[in-house]
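Trainee: sequence? don't have it. structure:
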């Protein structure tokens, strides 16, 4: 679904690489999962939930533009419809980028 939109997809969580490999295999994920065991990436994206000894990465999705800015953020993720929602947003963002005159970029 996202492959035809010229977008790279990665997943990031606090879990270790072995856990990621098992999860990706079980769910046949077509994208890589990156391990963030110290939570630095999650914290940088305001997605780290710290409860004393327990830490969790919130399930957020970000669309990061080619220039590095966050073009869209999804704080509520419904697994049943999320891929379609992200694809729709990507199409809209890509359509806007194509319509912007080069001098205005």
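Mentor: Okay, I see it. Please read all numbers here as calculations on a predicted model, not as lab measurements.

Trainee: use CA for all of it now, contacts and neighbours both
Mentor: Noted.

Trainee: In a strand, residue 19, correct?
Mentor: No - secondary structure of residue 19 (DSSP: H, G, I helix; E, B strand; the rest coil): helix, not part of a strand.

Trainee: What's the local residue count around it?
Mentor: By other C-alpha atoms under 10 Å, the residues close to residue 19 number 13.

Trainee: any idea which residue sits dead centre in the protein?
Mentor: residue 61 (3.9 Å; C-alpha atoms, centre = their mean).

Trainee: Give the closest residue to that residue in space, chain neighbours not counted.
Mentor: Closest residue to residue 61 apart from its sequence neighbours, by C-alpha to C-alpha, 6 or more residues apart in numbering: residue 74 at 5.0 Å.

Trainee: hang on, the one you found packs against residue 47?
Mentor: No - assessed by C-alpha atoms under 8 Å, residue 74 is found out of contact with residue 47, at 11.0 Å.

Trainee: And these two? Which one has more around it.
Mentor: The residue with more neighbours, out of residue 74 and residue 47, is residue 47; 19 against 14, by other C-alpha under 10 Å.

Trainee: The more buried one touches residue 62, doesn't it?
Mentor: No - when contacts are counted by C-alpha under 8 Å, residue 47 is not listed as touching residue 62 (10.6 Å).

Trainee: And here is the other one:
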């Protein structure tokens, strides 16, 4: 797994799209880390599966942290090896306000060193992990779980985001 102080690997992935009013669109958008970092820091939330109960808790916990104020100060991406079509339905059911990106071949998870050989009899899926990346592309927070049921300490992540100056 990447450590604090490492340079975050660049990526471009397809993901769920929303219009300017926050409504789901039927098309697929493309997201790159470098483009997002031009505007603000980025929080990457790797998770195992869209509809797994522990993943639902993880992704929805992130969505429900209104005190986190992520929409204004930090770009949030959820990333798993599920398809964009599965992501779209999951985001719709959970009314998620941030894009879910499809790392269908696991290459991005591998570049962050969080690609698991096997979880729940599925091969090559992302481990639950969180990376907070500053605008220079440096990892400022890194966490990874041993099992899908583990959750990050959102208070620690909030503390790490407080170190960023407003953009």
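Mentor: Received it, and whenever you're ready, just let me know what you need. Everything numeric in this text was worked out from a predicted model, so none of it was measured.

Trainee: Could you find the counterpart of the residue nearest to residue 61 of structure 1 in structure 2?
Mentor: Under the alignment (TM-score structural alignment), residue 74 of structure 1 pairs with residue 143 in structure 2.

Trainee: mind listing what its match touches?
Mentor: The neighbourhood of residue 143 of structure 2, defined by C-alpha atoms under 8 Å, 6 or more residues apart in numbering, consists of 129-131, 152.

Trainee: For the residues you listed, name the two members farthest from one another.
Mentor: Greatest spatial distance in the contacts of residue 143 of structure 2: 131 and 152, 10.7 Å, computed using C-alpha to C-alpha.

Trainee: which helix of structure 1 spans the most residues?
Mentor: When structure 1 is parsed with DSSP state H, its longest helix is helix 82-99.

Trainee: on contacts alone, who are the packing partners of that helix?
Mentor: With contacts defined as 3 or more C-alpha pairs under 8 Å, 6 or more residues apart in numbering; DSSP states H and E, helix 82-99 of structure 1 has no helix or strand neighbours.

Trainee: Please enumerate the strands of structure 2.
Mentor: Here structure 2 has its strands, by DSSP state E, at 12-18, 24-32, 42-46, 75-80, 100-102, 115-119, 122-126, 129-133, 139-144.

Trainee: With respect to burial, which of these scores highest?
Mentor: Highest mean neighbour count among those (mean count of other C-alpha atoms under 10 Å): strand 100-102, with a mean of 27.

Trainee: residue range for that strand in structure 1?
Mentor: Counting by TM-score structural alignment, strand 100-102 of structure 2 corresponds to residues 33-35.

Trainee: The matching stretch: average distance to aligned residues in structure 2?
Mentor: Aligned to structure 2 and superposed, stretch 33-35 of structure 1 gives a mean residue distance of 0.4 Å (mean C-alpha distance after the TM-score superposition for structure 1).

Trainee: Just checking the distance from that stretch to the centre of its chain.
Mentor: Stretch 33-35 of structure 1 has its C-alpha centroid displaced from the chain centroid by 11 Å (C-alpha atoms, centre = their mean, to the nearest Å).

Trainee: repeat for stretch 11-23 of structure 1
Mentor: That offset, for stretch 11-23 of structure 1, works out to 14 Å (C-alpha atoms, centre = their mean).

Trainee: Neighbours of residue 25 of structure 1, how many?
Mentor: Around residue 25 of structure 1 there are 11 residues (other C-alpha under 10 Å).

Trainee: Can you find the partner of the residue nearest to the centre of structure 1 in structure 2?
Mentor: In structure 2, residue 61 of structure 1 lands on residue 130 (TM-score structural alignment).

Trainee: residue contacts, its match?
Mentor: 43-46, 141-144, 152.

Trainee: at 7 Å instead, please
Mentor: 44-46, 142-144 (C-alpha atoms under 7 Å, 6 or more residues apart in numbering).
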